[in-house]
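K.L.:
sharing a model that was predicted from the sequence below.
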Amino acid sequence: MMDRARPFVAPAYLFLCLLLGGSAQGYWGNAALRLAAIAIITWALVERNNDPLPHSLKQLIILAGLAIALVIAQLIPLPPAIWAALPGRSQFVQGFQILGIAPGAMPLSLAPYDTIATGLALLPPFGMFAAMAGLRGYSKAWLAAALVGGAVAGVLLGILQVTSASPESSPWYIYRLSNFGVATGFFANSNHMAALLLAAIPFIAAFGASIQENAKDVRLRSAALALTGGGLAVIVLGLILNGSLAGYGLGLPVVLASLLMLIRSHAKLVRITLVAIALSSVVALSVLWSTPVSRDATISVSSRQQMLATGSELVGDFGLTGAGLGTFAQLYRANENPNRVDTVYVNHAHNDYLELVVEGGLPAIVLLLWFFVWWGRSVLEMSRSPAADQYALAGSIASAALLIHSVVDYPLRTAAMSAVFAMSLVLIVQSRRSAASDRDIRPVRHLLVA
């Protein structure tokens, strides 16, 4: 029974993440996803086998372990003298002195409960990783179907949202704080819904290309083409209803990258497409960088440049040790110009890399650089391998879109998109063509006996 269920664990968990993990406001949904992740991780550890893992996958496991170690290290109590000597702690030491309180042992994190919450938020992507790399036996087609199905369901919900007579009181918006008036689907933030739609595009293309490659029946190929076209049409409709500039700006490079699945054998076209992808990505980031963070903000958080300036000051204040994971919002409010404060508050830096550096210091910088080296090398090896299939390429495109989007937003802070990201990373290093088609991939050697 368990073996029969194994191929459906990863797709089912991904689909649940897309439905329940669209915002930190969904306390019960996120709690359920984390409990499910713990069960999946436990199952994967109990049933682990001695089959060798790819080198790239082992490195990814090490990176995940180091991320957990960083969370734990920030919670270890430090002697008062050492804690007081850390960068950025002098103002807190003065506060203790004013209150007449002698500080005891303190952890590196200034907000340890928020650090614990940040660590628990890693469970859904780790659960997705365990379902694929640990349990194995997953179906790539079912994973793509779960991702696209979640995106299409979000678009259908978005149609109900934008057609509501009064969006602010509409029952179709799931979260109390949301971008009312546009299609957010199962998310609270329209940009995060756009990130899901962008990630779905390459997997729709991969699904269609895979059927086209393996199907011998002309009618089946035609049906695959029709399904691919229909799926892309729904995604485009969702992007229009969503109204996210990130979706519009990154849509072109994602579509161009997805076309690589159809022209991989044409080296010249591939080079031209790669140049077009790079240029369109730079243009998209430039446009997004100059646009307001919030549609409602008038002063405080309307400028990414202002948030970068304040965030950079925090990097200087807390130096190489960081302030602790989950502390950025509180630190920003304590350091922003009071004359520029309005009714809209900052919950994240809208630049995940800046936020991680503020909170994690030098260890976070090292982990980020190591990850980017790992990702770049894995994608390069995948692109050169004749055994890599369309789903591996789709994973590289989806993960690249999310990494670029993280420069101007925080899509990976949601359980939904972090699970999509984890799935994409595993597919980059594990998704391969079936053994039956390997004869067509690798040249056959003949032994001639005279």
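P.N.:
Thanks, I have it. Numbers count the residues shown, from 1 in each chain.
K.L.:
for the rest of this, base every contact and every neighbour count on C-alpha atoms.
P.N.:
Fine.
K.L.:
for the stretch 101-250 of the chain, which segments count as strands?
P.N.:
Using DSSP state E, counting those that start in this stretch, the strands of the stretch 101-250 of the chain run over 106-107.
K.L.:
now do the stretch 351-450 of the chain
P.N.:
Taking DSSP E, counting those that start in this stretch as the criterion, the stretch 351-450 of the chain carries no strands.
K.L.:
what about versus this one:
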Amino acid sequence: MNRIEKFTFYSFLALIVWLPIPLGSNRMWAWSIAEMWIAFQCLLLVIAYRGKLPFEMVTRYRILIGGLVLFQCWVFIQTLPLAWGILEAVSGKSAEIYNLVGAPEGFISLDSRMTRVSLFKGLAYTLFVLNAIFLINSSRRLKLVALAIVISATLQGFYGAIIVLLKIPESPVFGYTQSGVATGSFVYKNHLANYLMLSLCVGLGLIVSQLHVSESGSWFTRIRRLIEGLLSGKMLIRLCLVIMVIALVMTRSRMGNTAFFAATTIGGLIALLFYKDKPRALTVLIGSVIAIDTIVVGALFGLEKVKQRLAETSLAGESRDQVVIWSLDIIRDFPFTGTGMASFYTIFPMYSRADIGFYDHAHNDYVQFMVEAGIPATLLLGSIVLYSLWRTFNTIRSRHSKTMKGVALGCMMAIIGMLIHISVDFNLQPMANAATFILVLFLANATAVLPAVGSLPVKVTDSSKYTNKVKVSPDV
């Protein structure tokens, strides 16, 4: 194994853990660090493969990577200065606004500077997936990446819960005021809740991938398996899930908790109906997550307060629904081109009809993407997500590999949870959440195409030729 390539993979794992630490990578200095980190990994891969990357591996992910590339091309077009005739033909409303302020040139984007910033973030996401394609090339590495997500979220959950339980008034590092709800190293509680929800689903899939699929056997065999399970790494992952559930409840996030409960319920039912060679313990595991984690553990650490917030929620007391309604007018004026990525806070005050405070996001990522990118580009991204969701379903229904089916189930639940949660919040805006979700989409596709045994393309001669070095994997 090329040592540089191996170092790059462990750097990739470290990046997964790092992303949420600096305020969810939701500050320019923080996401700039991540962008440089990703670019450095690309450089290391070029060095490891001596400039001849095995691009045939990319074809197995052509829908995912192709969709991301096309979207970034569109964002790039939004930042280009256009002749007035072309701009009027493409986006008459944008031309009208630029003419109104006497601008010397016009763009599709109404905030071209911030759209360029968004473009660099989007390119980093695309390179992040490209790095994952070259690095995550075996079932063992697939499990290590899933484990890195679980470890990262466990650290976030433990840190967030401890801050609340010890009633520390300010966060130790950045000095943000703590209001009695878990935020971890994020600034916004719903972003932590979303990150925990994604990671919980991936962790649950990781446990499923380790369940026995053989016959139940005698009582002696069952007891032996029970003891083995209690002493195995599977139990450590289970404890990590408990910590994450505690922190998720302590965020007091209404939709974060609802999304997790709905995702595990829907994903669990799909697994029980379609899972190929279903383990006997699968029903017990899903039931325990819903019953023990959500109800028992949640009752001890504040689920009642989450229920109270849900009960007290009303449209009369919320202004976020007005933001969504008024944002529909923006979509009506810019249906095809959008106003430019990251331009919502610039354009929304023009459409606000009352003093409801400052909103830099729509609190609905479906609406915000249609506002900023336009309806066609939003549908492009949506098709990638739905395609990945479909691949997870095909994997759990048709593959024999325990690892692939288990991780695919976790990815399915994570995607379902994210689709629910972004309907009321802006969870795709922080880099930590967006990159983790994109990684989940990659894993969803990887479970469909990676072999059950380790198949690593490695360099074997100085003439830069490659071959498949196959090794037996414990995966079944």
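P.N.:
Nice, thanks for sending it over. Owing to the predicted nature of the structure, the values given are computational and were not obtained by experimental measurement.
K.L.:
show me the longest helix that occurs in structure 1.
P.N.:
Using DSSP state H to assign secondary structure, the helix with the most residues in structure 1 is helix 352-384.
K.L.:
ok, average deviation of that helix from structure 2?
P.N.:
Following superposition, helix 352-384 of structure 1 is found to deviate from structure 2 by 2.5 Å on average (mean Cα distance after the TM-score superposition for structure 1).
K.L.:
which other helices and strands contact that helix?
P.N.:
With contacts defined as 3 or more Cα pairs under 8 Å, 6 or more residues apart in numbering; DSSP states H and E, helix 352-384 of structure 1 has these neighbours: helix 55-73, helix 304-318, helix 328-335, helix 390-405, helix 415-430.
K.L.:
mind putting those in a markdown table, mean neighbour count and distance to residue 437 of structure 1 included?
P.N.:
Conversion of these to a markdown table gives the following (neighbours: other Cα atoms under 10 Å; distance: least, Cα to Cα, whole Å):
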| stretch | mean neighbour count | distance to residue 437 of structure 1 |
| --- | --- | --- |
| helix 55-73 | 15 | 23 |
| helix 304-318 | 18 | 49 |
| helix 328-335 | 16 | 50 |
| helix 390-405 | 25 | 13 |
| helix 415-430 | 26 | 16 |
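K.L.:
residue 282 of structure 1: which of the ones you listed is closest?
P.N.:
When these are compared for distance to residue 282 of structure 1 using Cα to Cα, the nearest one is helix 390-405, at 9.7 Å.
K.L.:
what range in structure 2 matches that closest one?
P.N.:
With the alignment judged by TM-score structural alignment, the segment of structure 2 matched to helix 390-405 of structure 1 spans residues 406-421.
K.L.:
in the superposed pair, what's the mean gap between that stretch and structure 1?
P.N.:
With the two structures superposed, stretch 406-421 of structure 2 lies on average 1.8 Å from its match in structure 1, counting by mean Cα distance after the TM-score superposition for structure 1.
K.L.:
what residues does that stretch touch?
P.N.:
Stretch 406-421 of structure 2 is touched from outside by 143, 146, 194, 197-199, 201-210, 255-256, 259-260, 262-264, 266-267, 271, 385, 389, 392-393, 395-396, 427, 437, 440-441, 443-444, 447, with contacts defined as Cα atoms under 8 Å, 6 or more residues apart in numbering.
K.L.:
ok, now stretch 374-394 of structure 2?
P.N.:
So stretch 374-394 of structure 2 is contacted by 63-64, 67-68, 71, 74, 331, 334-339, 366, 369-370, 405, 408-409, 411-412, 415, 441-442, 444-445, 447-448 (Cα under 8 Å, 6+ apart).
K.L.:
quick one on the thing from earlier: I'd like the helices and strands packed on helix 352-384 of structure 1 as CSV, with distance to residue 23 of structure 1 appended.
P.N.:
Shown next, in CSV, are those (distance: least, Cα to Cα, whole Å):
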stretch, distance to residue 23 of structure 1
helix 55-73, 22
helix 304-318, 22
helix 328-335, 16
helix 390-405, 16
helix 415-430, 8
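K.L.:
among those helices, which is nearest residue 269 of structure 1?
P.N.:
Of those, the one closest to residue 269 of structure 1 (Cα to Cα) turns out to be helix 390-405, at 16.5 Å.
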